[in-house]
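1. Quick one, structure for this:
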Amino acid sequence: MSPVTRVLVTGAGGPAGVAVIRSLQERTDLLVFAADMDGWASGLYLVPAERRRLVEPGSGSAFVPALATMVADDRIDLVISTVDAELTSLAGRRAAIAPAVLAAPSQSTLEVCLDKLALAECCATAVTVPRTVLAGPDALAHDWEFPVFAKPRSGAGSRGVRLVPDRAALEALPVREGPDGLIVQDLLPGEEYSVDVLADAHSRVVAAVPRIRARVDSGVAIAGRTVHDAELEETATAVAETIGLVGVANVQLRRDRAGRAALLEVNPRFPGALPLTIAAGVDIPALVVDLFLGRPLPSRLPFRSLASVRYLEDVFIDPGEVLDSAHAGHQDEELAGSERT
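-> Below you'll find the model as predicted:
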């Protein structure tokens, strides 16, 4: 009888966390634990009560030590985090949860992905990238075709993104140093795509599944479909190889004024619309488990054209089962962005 691998999935309150938990529970060789900082997180209640856990906020100093204790107590073999803030905290401290393995890209890959200026500079020679410079003197030194976009250098989702209609508005942009600063980019007016990418231990891409968001409600994709498009797949593959991706990432592309696929950003985590990619034939969570357990992956995985619509599904539990958490209602703070991809 094969040994059972004990897997902890964090961020159980977001669509990505729920999708990962549902996928991994289909495997008989895995024992899935679910964790979140909010006791009302729906994904917690997809696993038996004895495998539900509360964690500290991923951006806080208590997160890693508390998680390390939890991992040791539960004899966890593999940790899968679906939250940007947690990944940032854990990336450089993997030894803290050893011998458990963190199923996430390297610290250097995460740092590039989470810095939009660094990402643009890294990928500029590999794929089409919109002109990207810091707000302030760097931006004012260029002649732009207005409107252009300004957005935070770091951060997830559409928070802080603004349209800059003319040069006066460009001159009025606040100038800040470091990761809180704004970047200015050429407007990409074409259709937007999300490409779910999986790369093996050598950063070779084994799957690249483009999706379009057909319907969006409050920033959340509620309908979409996979598309077969060689340019999108090749562009996302080139981005993943350039940043040295190992594991999963969501590469966001948009067509420029010439109709070419151009890089918007990379989310180095499981996307919120993951169920569509899984149903299309690429079970990314299961493949990520195999990858980080040292098992070989296929050389390339095909996918089928498929459309999806989302609906609200309730999980009913006894009120006494709800975990008492000091961090209820955190989704807007730490999970923002995961719903949008």
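2. switch to C-alpha atoms for all contacts and neighbour counts from now on
-> OK.
3. Give me the buried positions along stretch 82-100.
-> 82-91, 94, 97, 100 (16 or more other C-alpha atoms under 10 Å).
4. Tell me how many other residues crowd the residue lying closest to R254 once chain neighbours are set aside.
-> Among residues not flanking R254 along the chain, E192 sits closest, at 4.2 Å (C-alpha to C-alpha, 6 or more residues apart in numbering). For E192, the neighbour count with other C-alpha atoms under 10 Å is 18.
5. who's in contact with E192?
-> I212, Q252, L253, R254, R255 (C-alpha atoms under 8 Å, 6 or more residues apart in numbering).
6. which ones among the buried residues of stretch 82-100 are found in helices?
-> D84, A85, E86, L87, T88, S89, L90, A91 (DSSP state H).
7. picking up where we left off before, got a winner among the contacts of E192 for most neighbours?
-> Of these, with other C-alpha under 10 Å as the count, L253 tops at 26 neighbours.
8. before we move on, what SS does that one have?
-> Here L253 is recorded as strand under DSSP: H, G, I helix; E, B strand; the rest coil.
9. Wait, it touches G190, no?
-> No. Applying C-alpha atoms under 8 Å, one finds L253 not in contact with G190, separated by 9.6 Å.
10. Name the nearest residue to V282, sequence neighbours excluded.
-> V282 sits nearest to F303 (C-alpha to C-alpha, 6+ apart), 6.4 Å away.
11. Give me the secondary structure label for L198.
-> Secondary structure for L198, judged by three-state DSSP, is strand.
12. Could you give the number of residues near it?
-> Counted with other C-alpha under 10 Å, residues neighbouring L198 total 29.
13. Then E26?
-> Residues contacting E26 under the criterion other C-alpha under 10 Å number 10.
14. Report the contact partners of D200.
-> V206, V246, G247, L291, L297.
15. ok, which pair from those residues is furthest apart?
-> Using C-alpha to C-alpha, those span at most 12.0 Å, a distance reached by V246 and L297.
16. With neighbour numbers in mind, choose between the two.
-> Between V246 and L297, V246 has the larger neighbour count (other C-alpha under 10 Å), namely 26 against 15.
17. give the contact list for the more buried one.
-> A104, P105, S106, L198, A199, D200, A201, H202, S203.
18. To compare against the first, here's the next sequence to fold:
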Amino acid sequence: MRRKISTVLIPGASAPAGINTIKSLRLSDFKGKILSTDSNSLSAGFYLSDYYEVIPEAEADDYLEVLLNVIDKYNIEILMPSSGYDIFPFSEFKSKLKKHGVIPVVSDRKILEICRDKIYTFNHLNKIFRLPFTTLNPDEIDTYPFIAKPRYGKGSRDVIQVNDEQEKRYICSKFPNMIYQEFLPGDEYTIDVMSDLEGNPIISVPRVRLQTKSGISTKGKIILDKELIEESMKIVKKLRIIGPSCIQMKKDKLGQFKLVEINPRLGGGTIFTTLAGANFPRMVVDLVEGKKIDPPKISEITVLRYFEEIVLDERNKINYSGKDLLASNPCRI
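-> Okay, the predicted model is just below:
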């Protein structure tokens, strides 16, 4: 029996993934209400939503209690996987959340841990898929350069290229909890994959990351590469990831794609895929409503991102946004 979704919760309203999830639903002409949450009271996504709530960080002791109160207050029906932090309590307390009438569209906790821990990712998938050699012991890598990065890091943040023995000694002494990985010199690709609620992949949309800042794509081009599409869908099917995920791959020195990272959630660049024709947040709503998803036609577009301003008055009420300013003062060439 189909249900009609009227209210969704989008966590991480201060980060690109949350903001782009809101924007994607707006672009889809979603008729329901959007509640956004974040621990930061000055989150841009708050002012793009119908409602917002400041809640504790996902690791806080009272996080679940506050979340359940918010769910009941607004009659939330879907928890969107738009925050790399909130997806863990969403998964851990999935049964309790469902008793409050809400569907957390997120994978099982075991799958989340495989994706978060890069050593676990390597050990779990290396015999099935091509991955860069990854180790906790830098002495096991005998060629330079190689990569040092956080074992539990997100995106491309805090990734360090190690070029010689002196740099290796410095990195090892200065930065704990790092992993060491084969250097991949080729272009970096992100592949957004959408799966159904049983973990069966529906569509895969690859893009080349033309420019990144703080681990987030700022320029990208959709490239419908058959190998990337097929390989990413195999990875997602193997792990049985539920809903959206974003996978990062790079080419090695021989030009072969290797899996670098898996994020079992909506990514900071998922808006690229929305603009290319596959609106993943809308698909999440459609899946929960019981609709059949037919893979849409994807356009090989290039997307350039830029900052947009929201101006608040002295009471933190929205005054105007960058869009309002442009609308009232259009530039004509």
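19. Superposing both, give me the TM-score.
-> Aligned and superposed, the two chains score 0.86 in TM-score terms (TM-score structural alignment, normalised by the length of structure 2); 312 aligned residues with a C-alpha RMSD of 2.3 Å.
20. ok, back up a step: I'd like the contacts of V246 of structure 1 as JSON lines, with distance to G60 of structure 1 appended.
-> Listed next are these as JSON lines, based on distance: C-alpha to C-alpha, whole Å:
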{"residue": "A104", "distance to G60 of structure 1": "19"}
{"residue": "P105", "distance to G60 of structure 1": "21"}
{"residue": "S106", "distance to G60 of structure 1": "21"}
{"residue": "L198", "distance to G60 of structure 1": "29"}
{"residue": "A199", "distance to G60 of structure 1": "30"}
{"residue": "D200", "distance to G60 of structure 1": "31"}
{"residue": "A201", "distance to G60 of structure 1": "30"}
{"residue": "H202", "distance to G60 of structure 1": "32"}
{"residue": "S203", "distance to G60 of structure 1": "31"}
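21. thinking again about what came up before, okay if I get the ones in helices among the buried residues of stretch 82-100 of structure 1 as CSV plus distance to C122 of structure 1?
-> Below are these laid out as CSV (distance: C-alpha to C-alpha, whole Å):
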residue, distance to C122 of structure 1
D84, 20
A85, 22
E86, 24
L87, 21
T88, 19
S89, 23
L90, 23
A91, 20
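22. Quickly note the distance from the residue lying closest to S204 of structure 2 once chain neighbours are set aside to Y85 of structure 2.
-> The shortest distance from S204 of structure 2 to any non-neighbouring residue, by C-alpha to C-alpha, 6+ apart, is to V193 (4.4 Å). As judged by C-alpha to C-alpha, to the nearest Å, V193 of structure 2 and Y85 of structure 2 stand 20 Å apart.
23. Kindly report the same for K149 of structure 2.
-> Distance from K149 of structure 2 to Y85 of structure 2, by C-alpha to C-alpha: 19 Å.
24. repeat for G220 of structure 2
-> 25 Å.
25. The top strand by length along structure 2 vs structure 1, average distance?
-> Longest strand of structure 2, by residue count under DSSP state E: strand 201-213. The superposed strand 201-213 of structure 2 is, by mean C-alpha distance after the TM-score superposition for structure 1, a mean 1.8 Å from where its aligned residues fall in structure 1.
26. elements contacting that strand?
-> Packing contacts for strand 201-213 of structure 2, counted by 3 or more C-alpha pairs under 8 Å, 6 or more residues apart in numbering; DSSP states H and E, involve strand 188-195, strand 216-222, helix 226-239.
27. Among these, which comes closest to K317 of structure 2?
-> Among those, strand 216-222 sits nearest to K317 of structure 2 (C-alpha to C-alpha), with 28.4 Å.
28. Run through who's touching the closest one.
-> Counting by C-alpha under 8 Å, 6+ apart, 155-156, 205-212, 268-269, 272-273, 276, 299-306 sit against strand 216-222 of structure 2.
29. Let's see that with 10 Å instead.
-> 16-17, 155-157, 189-191, 205-213, 267-270, 272-273, 275-276, 298-307 (C-alpha atoms under 10 Å, 6 or more residues apart in numbering).
30. Compute the inter-axis angle for that strand and strand 201-213.
-> In terms of direction (axes from the mean of the first three to the mean of the last three C-alpha atoms, to 10 degrees), strand 216-222 of structure 2 departs from strand 201-213 by 120 degrees.
31. got the angle for strand 216-222 of structure 2 vs strand 188-195?
-> Using the same axes, to 10 degrees: strand 216-222 of structure 2 against strand 188-195 is 80 degrees.
32. what's the mean distance for strand 216-222 of structure 2 versus structure 1?
-> Mean for strand 216-222 of structure 2 is 1.9 Å (mean C-alpha distance after the TM-score superposition for structure 1).
33. quick one: that strand to chain centroid distance?
-> 14 Å (C-alpha atoms, centre = their mean, to the nearest Å).
34. how close does the residue mapped onto M194 of structure 2 from structure 1 get to L173 of structure 1?
-> Matched across to structure 1, M194 of structure 2 falls on L198, judged by TM-score structural alignment. With distances taken as C-alpha to C-alpha, L198 of structure 1 is found 37 Å from L173 of structure 1.
35. ditto for D138 of structure 1
-> Relative to L173 of structure 1, and taking C-alpha to C-alpha, D138 of structure 1 is found at 12 Å.
36. what touches both of these two?
-> I183, V184.
37. Those two: who's more crowded?
-> When D138 of structure 1 and L173 are compared for neighbours, L173 comes out ahead with 16 against 12, by other C-alpha under 10 Å.
38. surely that one meets A135?
-> Yes. Shown here, L173 of structure 1 and A135 form a contact pair, counting by C-alpha atoms under 10 Å, at 6.8 Å.
39. returning to what we had before: which SS class is the residue lying closest to the match of M194 of structure 2 once chain neighbours are set aside?
-> Spatial nearest neighbour of L198 of structure 1, excluding adjacent residues (C-alpha to C-alpha, 6+ apart): V248 at 4.6 Å. Using three-state DSSP, the structure places V248 of structure 1 in strand.
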